[in-house]
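In: what follows is a predicted protein model with its sequence.
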Amino acid sequence: MSDRSELDRRRAQLSQAKRDLLAEWLTGRARHRSIPRRRDDGPAPLSFAQERLWFLEQLLPGTRAYWLPTALTLSGPLEPEPLRRALAEVVRRHEVLRTRFPAPGGRAAQVVDPPWEPELADTPDESPFDLAAGRVVRAHLTRSGQDEHLLTVTTHHIVGDAWSQRVLVRELAALYEAYADDAPTPLPEPPIQYADFAVWQRDQLAGPGMAGQLEHWRAALSGVPTLELPADRPRPATPTQAGATHRHTLSPSLLGGLQDLASATGTTLYMVVLAALATLLRGRTGETDIAVGTPVAGRGSPDVEGLIGFFANTVVLRVDLSGGPTARELLGRVRTTALAAFEHAEVPFARVVEELRLPRELTRTPLFQVQLVVQDAPPEPVALRGGLVFDVATLDTGGAQVDLSFAFSRGVCRIDYSTDLFDPDTVSGMAEELVDLLAAMVRAPDRVLPGSTAPRPSAPTRVEPRARPPYRAPVTELEQSIASVWAHVLGVDRVGLDETFFELGGHSVRLIQAHSALRAATGRAVEVVDLFAHPTVAALAAHLDKGDRSSQRVTKSRQVAAARLAALSRVAGTRGGAGEH
């Protein structure tokens, strides 16, 4: 095997996050991505990812949708005091774990509190997180047998992601071992803190390079069709986010063949699986233009590799299956698309959605309904001196934030699916079909894949911005007050009766600001959900004029909010968007 082939083989075995970092080092870009410490220790802005989650928490205060539990089985003799000290040291080291999020004037900020020690409780704390008050870390230790314990550390997603969970486990193990031996901490201080990243991120995205980044996504995703995947039930008006999981194991021979195919075609395992998944979706929908979402780690700078924080983002890859390509040809298209997408992966997904000015739907994710993750293998158990073993326990959340989420790790295909839409047998059939497609790619990469030439539907649904309605001037005092507030918050000259807040450029932070300003300007008890349920000046004014605060209206508003939350949670790049490829 040539040196180049061996390098390609080893590169194909890396996760996408690690390939991103390697590419940056090889091209010299990483040398220019050092993140400076911020100038003062006062309040800092939220990152874009945090800003979206903070908004969702305001929409439905106390929701558990964004709790991030890390479960560890501790096997062997355990000393609680070194464990308590280790957890306290992790909280001291990572400022984001002792950050609160007050929102004076409707715009949240990060305020770092002095170090504090989380309690190792013997019963779980089920009370809602209060982001304004802080204390976003909870620990629960239970004994499950002789020398067997379960440690659950739960944070709010606003301060962590899947990569962060690995950092937490690694640091807890190292610190526990040191403290059990009465030794000092073996860990160096982090070079920066999460608030430094948040300031730097906003500076970067406000710079001249942002226009080119956004132009890429405008060109790449303009006119992307809505994927109408046949389901067992109609899509409900109010999604429940209820879900289930199906697992399918790939044979070692197939997994080896896929890795060899990736090496031979200059691609990666992720790209091979994406090509097969797009072909599967093509066969079931007849569409040749397939959009798939994928989470990225969002840690392009070496300074943040060892940090706990919410860095994850979501990118959308648009796969072109027109013309019935062979597997090799399709892999070439996927490679080009994927490399371009990851090159522009720093643009927050919510910012891309806002830039495209797409219609807002309560029932589905913007831009994509299917997600793909090719993950690193889960951490191996850590055996410490004294016989204690730390091992990560797998938790199934029982929820589905997108219609279908395919995750590959250690030769296992895991499909999390919406039970609103799909039955177990349907998903099991998809898994088998996907494995068959992968096997066909390995056997005959120069043949057209089965299903890639399925009939095209006569009228695919494409997502286009709604035409701006003709201007109608506000008439009543209430309409004029609402229009004035919206114009001020949105930075536009005027707002007509029929223009929606979101299509004029409204997003989560502006919505909270508008909500606060509307209460002051109108003297009415405006709720955040009212702006979702009645997004035009005319509709909101008519709603407020009715003054109906009955339990029926409140219940309906909560249903609308829940549906909106289901849709927006997928924009936030949440738990599933925190992993690596």
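Out: All right, it came through fine. Quick caveat: nothing in here was measured; it's all calculated off a predicted structure.

In: going forward, measure contacts and count neighbours with C-alpha atoms only.
Out: OK.

In: buried residues, whichever strand or helix holds V169. List them.
Out: Using DSSP states H and E, the element containing V169 is helix 162-180. For helix 162-180, the neighbour count (16 or more other C-alpha atoms under 10 Å) marks 162-169, 171-180 as buried.

In: next SSE after it?
Out: helix 194-205.

In: how far out from the middle of the chain is stretch 229-239?
Out: Its chain's C-alpha centre and that of stretch 229-239 lie 22 Å apart, by C-alpha atoms, centre = their mean, to the nearest Å.

In: equivalent analysis for stretch 198-212, please.
Out: Relative to its parent chain, stretch 198-212 has a centroid offset of 20 Å by C-alpha atoms, centre = their mean.

In: check stretch 291-311 too.
Out: From the chain centre to the centre of stretch 291-311 is a distance of 10 Å (C-alpha atoms, centre = their mean).

In: which element is the residue lying closest to E119 once chain neighbours are set aside on?
Out: Leaving aside its chain neighbours, E119 sits nearest to A139 (6.5 Å; criterion: C-alpha to C-alpha, 6 or more residues apart in numbering). Taking DSSP H and E as the criterion, A139 maps to strand 137-145.

In: then P128?
Out: Element membership for P128 (DSSP H and E) is empty, with no helix or strand holding it.

In: pasting the second one now:
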Amino acid sequence: MLELVAGLPEAEEPASEEPAVAGAPDVAVDVPLLSGQRQLWLAEQADPGSLTHTIPLVLDLTGPLRPDAFAAAVNDVVAHQPGLRGTFVEVDGRPVQRIQPHAGIDVPVHDLTGLDPSGREAERERLEHEIAYTGFDITRGPLLQARIVRLEPDRHQVQLLFHHLVTDEVSMTLLMQGLSTAYEARAAGRAPVLPRHEVDFATLARAEQDLLDGPEGERLRRFWARELAGASALRLATDHPRGDRARFRGEFLERPVSTAAAGALRELATAGRTTPFTVFCAAVSVLLHRLSGQDDIVIGIPTANRTQRGAEQLVGCFLNVIPIRLDLSGNPRFDELVQRVGAAVLRAYEHQQAPFADIVQTVAPQRVTGMHPIYQVTCELQLESWMPASFAGLGCEYRFISHGTARYDMAFHGLLRPSGLSAMLELNTDLWDHASGYQRIDQVLEIIAAVAGAPRTPIGDLDGVRHAA
């Protein structure tokens, strides 16, 4: 997630706190959808049960895990966060989020300690694959699954699966904060106390719709019409011809952690008085410029879209992936390009409340069958603070599992860990082979390495650019 996730308040919790189970309704409550949820709901109607919008996540834990305390902590968070109890149904022809009473979710334990090492590893891989390739019926909950795999007495794996309708990048931060707090309390034999929410989904959804229907909504639409006037789709050579419809088949590719790349991103950001994300995005744009031959490039970036007070406390899908238009004309120095990218990012952030669907309707781009409108490539960077999983007495590493899907042609992901930068790519494998995807990751890392000691280098002279044919 972008740097804005790092701004989530840790010390500024409301003075009023409550036990985790307080506030859960006794009956189901229907609330309007947020704009981000509406887009996902429509996609789900076109392809029910699709894996495209599911998120499989693994926590690798070392130390003396208390499975009972962890299962209780998961239920504490579900009880505390109404969005995690949501299902999505139609009422009188309109989709609504139905917040269910908390009935408890099962967190089974799979004990593999009785197997020999090879059998244990094979079963772990099978369980990972099973949960990664599990779909959801969004009309029935919960849209979260969790289970614990015991590998050794002091080594466990927690396998989690979410539907994107109930979570986003900011939500993952909130989820891990809540799980960590609840597990510490449960392991100590007490109920957790979690901060009381300041606002509910119904209030936020109504306020969002009022804004979009009013003068501010019109101002947002005028901005995007001007910002994207005359913009063209990226023209990238592919290994395979584009089909007549998007099938969203892909793989999540990753290179080993690079300490040097992480240091370079931070140093370049400090020197340019900007953020590591802006530098990472600039490096990706240099590669796309070389691959396409285009000076005018539009890519997508995720924004939190939590501008209303209290929204930052709720787990749910507020995410809005918005376009940024980048000017790479004139063979600028890399440090100059970073400033251009930073300005474009700020412009987009200031207008992030316009739902992407509204942007598409306003701009009315020429549509190409099987191609995502306006942007086909996205870029994001998550900071070290993104997943603050700190469970009492346990070491924790997390990773995502590839499950054969890709929402865009290419989605560049960077993850800053304490050990360095993990560079990843979600690749549309209907268009490119794995080898091409790994090559693109390597080229971004080459660009970052090339500018680390020479940020004033014109982008046309960078090694990673010259080799990006």
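Out: All right, it came through fine. Because the structure is a prediction, the values reported are computed rather than measured.

In: can you pull the TM-score for these?
Out: The TM-score (TM-score structural alignment, normalised by the length of structure 2) is 0.81; 424 aligned residues with a C-alpha RMSD of 3.1 Å.

In: what's the helix holding V169 of structure 1 packed up against?
Out: If you count contacts as 3 or more C-alpha pairs under 8 Å, 6 or more residues apart in numbering; DSSP states H and E, helix 162-180 of structure 1 packs onto helix 80-93.

In: give the aligned range of stretch 287-298 of structure 1 in structure 2.
Out: Using TM-score structural alignment, stretch 287-298 of structure 1 lines up with residues 294-305 of structure 2.

In: let me fix that, I meant to ask about stretch 167-176 of structure 1.
Out: Taken onto structure 2 by TM-score structural alignment, stretch 167-176 of structure 1 occupies residues 174-183 there.

In: what's the mean gap between that stretch and the aligned bit of structure 1?
Out: For stretch 174-183 of structure 2, the mean deviation from structure 1 after alignment is 2.0 Å (mean C-alpha distance after the TM-score superposition for structure 1).

In: neighbouring contacts of that stretch?
Out: With contact meaning C-alpha atoms under 8 Å, 6 or more residues apart in numbering, stretch 174-183 of structure 2 is reached by 69-70, 72-74, 76-77, 191-194, 313-315, 387-392.

In: quick one: buried ones out of these?
Out: Burial by neighbour count, judged by 16+ other C-alpha under 10 Å, picks out 69-70, 72-74, 76-77, 191-194, 313-315, 387-392 from the contacts of stretch 174-183 of structure 2.

In: where exactly do the helices run in the stretch 351-500 of structure 1?
Out: With helices called from DSSP state H, counting those that start in this stretch, the stretch 351-500 of structure 1 shows them at 424-443, 477-490.

In: now render the ones you listed as CSV, adding distance to P236 of structure 1 and mean neighbour count.
Out: Formatted as CSV, these follow (distance: least, C-alpha to C-alpha, whole Å; neighbours: other C-alpha atoms under 10 Å):
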stretch, distance to P236 of structure 1, mean neighbour count
helix 424-443, 18, 18
helix 477-490, 31, 20
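
In: okay if I get those as CSV plus distance to A566 of structure 1?
Out: As requested, those are arranged in CSV below (distance: least, C-alpha to C-alpha, whole Å):
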stretch, distance to A566 of structure 1
helix 424-443, 21
helix 477-490, 25
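
In: out of the ones you listed, the one nearest A44 of structure 1 is which?
Out: A44 of structure 1 sits nearest to helix 477-490 of all the helices of the stretch 351-500 of structure 1, at 21.3 Å, using C-alpha to C-alpha.
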